[in-house]
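J.: Just a sequence and a predicted model for now, questions to come.
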Amino acid sequence: MWERIFDRVMSRLVQTGELTVNYPDGTRRRYGAGGGDRAEVSITDTTTLRGLVLRPDLTMGEGYMDGRITIAHDNIEGLIRLILRNRFREAMPLWVRMVARARFRLGHLIQRNSPVRSKANVAHHYDLSNDLYQLFLDRDMQYSCAYFTDPTVSLDEAQEAKKAHIAAKLRIEPGMRVLDIGCGWGGMALTLARDYGARVVGVTLSENQLALGRARVAEQGLEQQIDLRLQDYRNLAEPFDRIVSVGMLEHVGLPHYGEYFSKVSDLLSQDGIALIHTIGRTGPPAAQSEWINRYIFPGGYVPAMSELAPAIERAGLWTCDTEVLRLHYAYTLRHWLQRFDAHLDTVRATYDDRFIRMWRYYLTICYLAFEEQDQAVFQFQLAQRRDAVPITRDYLYADDSAPRAMTDTAAQ
């Protein structure tokens, strides 16, 4: 029965390209008009077929991880790109779309991230192993979208450019007190303290990140300028001249956006500037991937801009600038996958093949989301006052030798 249902579904869904499916009973069928994207999969059992019909997103990821679904030449990219270009999500059978809608409507319950739950969610992903992340991240361990001034620059150069771009938007001055919400391994804090003279408080819920971050601060002799804490941002009550948050809003959860931006507003001085960097949807809100939520980022959610704007408005903050970074994260993720693959022998010394398949699948579907779907990165520059920053973006690209005061005067 499940073979017949799956066959009918695939016959309807695959319109462009060609998908070859090897069924558990040895039957081999081709779907699609041919030409363009091609992929071939083998399914080992009927239970997996049933899962692909009822819960395709979760079953596809689990099946690949467990070896119940194999992809010819391990071409994950080819298969997922074919699926995305055929718009499987929009054309899925009614029962699949109903489950997705139900999950989306239950988002306020699924993403109810209390401080205790938030810490557990963070530990699930970020406390795996510092050694693992050091294998594929840049030398400063930036686990977020880089800024590619040119697609050919190295990952290290692009991550340095990202931090410089953010610092320019923050208009950091020596001695300013800066809050880094979700400070990771301390890279942004180190950059702002060492290169811009800031005094930085960084908060994280990851014990592994905190330990390495503090070690890096001590190694560079910046203990007097940087204070990294194991603390939930909701428990802060100190004023800051600047607030930066890179790649953390994705973990806040839809029910907490009002709380998050209100806290940013409460902590930000009257002359202050905040820069919030987050993955976002350029299209309407949608349910998060069930597989991603279960295996990679529990409690996570990628917001649409329409879901963020009301919370920013209610917090009374001025949106001084909004920048949408397109394809930058796709380039970043491709670099990460290449580096991960280059260190597979080292990874295998600690992790099994199931973990490796999970991680490769995660990185691949993520860069394809930025290449084929409506995902991008948003940078919101927020302030209490409309004139907290110059009225054009020219200052971001001005000659570094130009005095800051001249830029300020020209903007007034």
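T.: Sure thing, it's come through.
J.: CA only for contacts and neighbour counts going forward, please
T.: OK.
J.: Would you quantify the distance from the residue nearest the centre of the chain to Leu58?
T.: Taking C-alpha atoms, centre = their mean as the criterion, Ile279 is the residue nearest the geometric centre of the chain, at 5.2 Å. For Ile279, the distance to Leu58 equals 21 Å [C-alpha to C-alpha, to the nearest Å].
J.: residues near the nearest residue to Arg30 once chain neighbours are set aside, how many?
T.: Nearest residue to Arg30, sequence neighbours excluded (C-alpha to C-alpha, 6 or more residues apart in numbering): Thr20, at 4.4 Å. Using other C-alpha atoms under 10 Å, Thr20 is surrounded by 16 other residues.
J.: ok, Thr20 touching Ile43?
T.: No. Assessed by C-alpha atoms under 8 Å, Thr20 is found out of contact with Ile43, at 11.0 Å.
J.: Which residue ranges of the stretch 201-350 of the chain form strands?
T.: Secondary structure of the stretch 201-350 of the chain (DSSP state E, counting those that start in this stretch): strands located at 226-230, 240-246, 268-281, 318-325.
J.: quick one: buried residues of stretch 11-18?
T.: For stretch 11-18, burial by neighbour count (16 or more other C-alpha atoms under 10 Å) applies to Leu13, Val14, Gln15, Thr16, Gly17, Glu18.
J.: Just those residues: which are in helices?
T.: Taking DSSP state H, the ones among the buried residues of stretch 11-18 that sit in helices are Leu13.
J.: Can you convert the strands of the stretch 201-350 of the chain into a markdown table and add a column each for distance to Ala161?
T.: Below are the strands of the stretch 201-350 of the chain laid out as a markdown table (distance: least, C-alpha to C-alpha, whole Å):
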| stretch | distance to Ala161 |
| --- | --- |
| strand 226-230 | 22 |
| strand 240-246 | 14 |
| strand 268-281 | 14 |
| strand 318-325 | 13 |
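J.: want to compare, so here's the second one:
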Amino acid sequence: MLFDRILSRLIRRGTLTVRYPDGRILEYRGTDGPGPSAGFELRDWRTVRRLCSNPTLAFGEGYMDGGIVPMGCSLYDMTDLMVLNMMEGGGHPAEKVMEWVRWGRRHLDQLNPASRARRNVAHHYDLNGRLYALFLDRDRQYSCAYFPTGEETLEEAQLLKKRHIAAKLHFDRPDLEVLDIGCGWGGMALHLAREHGARVTGITLSTEQLDVARGRAAEAGLSDRVRFELMDYRDWKRPVDRIVSVGMFEHVGIDHYKTFFRTVKGALKEDGVALIHAIGRSDGPGSTNAWITKYIFPGGYSPALSEVLPAVEKSGLWATDIEVLRLHYAHTLAHWRRRFAANRDAIQSLYDERFCRMFEFYLVGSELAFRRMGHMNWQIQLTRKVDTLPLSRDYMLDAERKAVACPREDA
């Protein structure tokens, strides 16, 4: 049986137990060292055949449709064992072929004119608003939190993330004008207005996020300092003092990086500062997982810094600070995964069982991407001029310490 031979080659560490549709139970033991144990049941031969021909897509779809069921373990344990062995070099012949296909298609898949960008955003961000309230923090920060020790609560870590980014934006005077590209539900924009006296315009392509953000600004009494618009970043024409973009760059598309950074440069005043925060990969250029592309983020891609920095250089901007956040998103996703599980019944009432399985697989796979597969977050600080900012990073640390000592926003 082909799938049996594939698993015999794939499992190099740990032990995988598989129950096949005919009732046979086979065990695959790795010989390259210790590892975790897990198992799953394959409930139909169609799932087995699909795992042989398109494993990355079929594994996620198999779990969603009930053709793959964890056996004696959790979804996380099952997926972790498979990911560990894929990364150890066992590989899957068909997956290697599909990786080449995805690589060849990636420029086409990430072609992202404004009309397509809006459709891609709507696919994930225009879901029922209650969904995100059931597993995110109170501020609905849908991006990597900041865990200095790893012991912070989700609310604490998301507040620290906002402070960390604000410190890099260098609010050295009140009333600075800020452009928030990809503003989500408005949390960062409201924070900058409340904590730093900034005047902020947040832009998004999600109608759901736009409505929530506008309502939050009004409720907070900040509508005179914060406004939100349904707008593509390429349509922004007016220079501002600061630009922030958190978790949006993954949706820009590799053929549009030059346009993005040219737009940032054009939108910054001469003494302006920008901070871009995004997911990246540590092992160089790649392609997006087929299941993620189909079900979660069509057109999305997490780039290596080697793909980003050439576009920064060509734009004429200064990269004045670069930070890599390694396991911070893994901690964030673990919090989201636990909150999703705690509220699963409520989420199922909004959608259905298949949707819950899809989202569970997304959260587990994403967490493992940061724990096992070389994903990370990067933050790049940008200026137009070489002398815009102080000579050392001390001002960032001072700003964060001041925010902790004199908090104005509850964690």
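T.: Received the coordinates, thanks. As the structure is a prediction and not an experimental result, all values here were calculated from the model.
J.: Quick check: His251 of the second structure touching Ile296?
T.: No. Using C-alpha under 8 Å, His251 of the second structure makes no contact with Ile296, being 11.8 Å away.
J.: So which of the two has more stuff around it?
T.: When neighbours are counted by other C-alpha under 10 Å, His251 of the second structure and Ile296 differ, and His251 comes out ahead with 21 against 18.
J.: And for the more buried one, nearest residue in space, chain neighbours not counted?
T.: Gly300 (4.8 Å).
J.: That neighbour and Leu131 of the second structure, how far apart?
T.: Look at Gly300 of the second structure and Leu131 of the second structure: by C-alpha to C-alpha, they are 21 Å apart.
J.: quick one, which of these two is more surrounded?
T.: The neighbour comparison of Gly300 of the second structure against Leu131 (other C-alpha under 10 Å) goes to Gly300, with 26 against 17.
J.: What is the top helix by length along the second structure packed up against?
T.: The longest helix of the second structure (DSSP H) is helix 353-371. Packing partners of helix 353-371 of the second structure (3 or more C-alpha pairs under 8 Å, 6 or more residues apart in numbering; DSSP states H and E): helix 55-65, helix 75-87, helix 328-342, helix 344-350.
J.: Run the chain-centre distance for stretch 233-241 of the first structure.
T.: Centroid displacement of stretch 233-241 of the first structure relative to its chain, using C-alpha atoms, centre = their mean, to the nearest Å, is 24 Å.
J.: And stretch 382-398 of the first structure, by the same measure?
T.: 26 Å.
J.: same thing with stretch 283-291 of the second structure?
T.: Relative to the centre of its chain, stretch 283-291 of the second structure is centred 13 Å away, using C-alpha atoms, centre = their mean.
J.: Check stretch 300-310 of the second structure too.
T.: With C-alpha atoms, centre = their mean, you get 14 Å for stretch 300-310 of the second structure.
J.: Equivalent analysis for stretch 226-239 of the second structure, please.
T.: Offset of stretch 226-239 of the second structure from its chain centre (C-alpha atoms, centre = their mean): 22 Å.
J.: Stretch 299-315 of the second structure too?
T.: With C-alpha atoms, centre = their mean, you get 16 Å for stretch 299-315 of the second structure.
J.: Could you do stretch 114-134 of the first structure as well?
T.: From the chain centre to the centre of stretch 114-134 of the first structure is a distance of 14 Å (C-alpha atoms, centre = their mean).
J.: Span of it from start to end?
T.: Chord length of stretch 114-134 of the first structure, first to last residue, is 29 Å (C-alpha to C-alpha).
J.: would TSV of the helices and strands packed on helix 353-371 of the second structure with mean neighbour count and distance to Gly286 of the second structure be doable?
T.: As requested, those are exported to TSV (neighbours: other C-alpha atoms under 10 Å; distance: least, C-alpha to C-alpha, whole Å):
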stretch	mean neighbour count	distance to Gly286 of the second structure
helix 55-65	20	15
helix 75-87	19	14
helix 328-342	20	19
helix 344-350	15	33
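J.: For Thr207 of the second structure, which of the ones you listed is the nearest?
T.: Closest to Thr207 of the second structure of these is helix 344-350 (C-alpha to C-alpha; 18.9 Å).
J.: ok, and what's touching the closest one?
T.: For helix 344-350 of the second structure, contacts defined as C-alpha atoms under 8 Å, 6 or more residues apart in numbering pick out Asn128, Leu131, Leu134, Phe340, Phe355, Cys356.
J.: Of all the strands of the stretch 201-350 of the first structure, which one comes closest to Ile365 of the first structure?
T.: strand 268-281 (14.5 Å).
J.: what's the average distance of the closest one to the second structure?
T.: For strand 268-281 of the first structure, the mean deviation from the second structure after alignment is 0.5 Å (mean C-alpha distance after the TM-score superposition for the first structure).
J.: Please list all residues in contact with the residue nearest to Asp271 of the second structure when sequence neighbours are not counted.
T.: Nearest non-adjacent residue to Asp271 of the second structure, counting by C-alpha to C-alpha, 6+ apart: Thr388, 5.6 Å away. Shown in contact with Thr388 of the second structure (C-alpha under 8 Å, 6+ apart): Asp271, Gly272, Val273.
J.: Specify the local secondary structure of Thr388 of the second structure.
T.: coil (DSSP: H, G, I helix; E, B strand; the rest coil).
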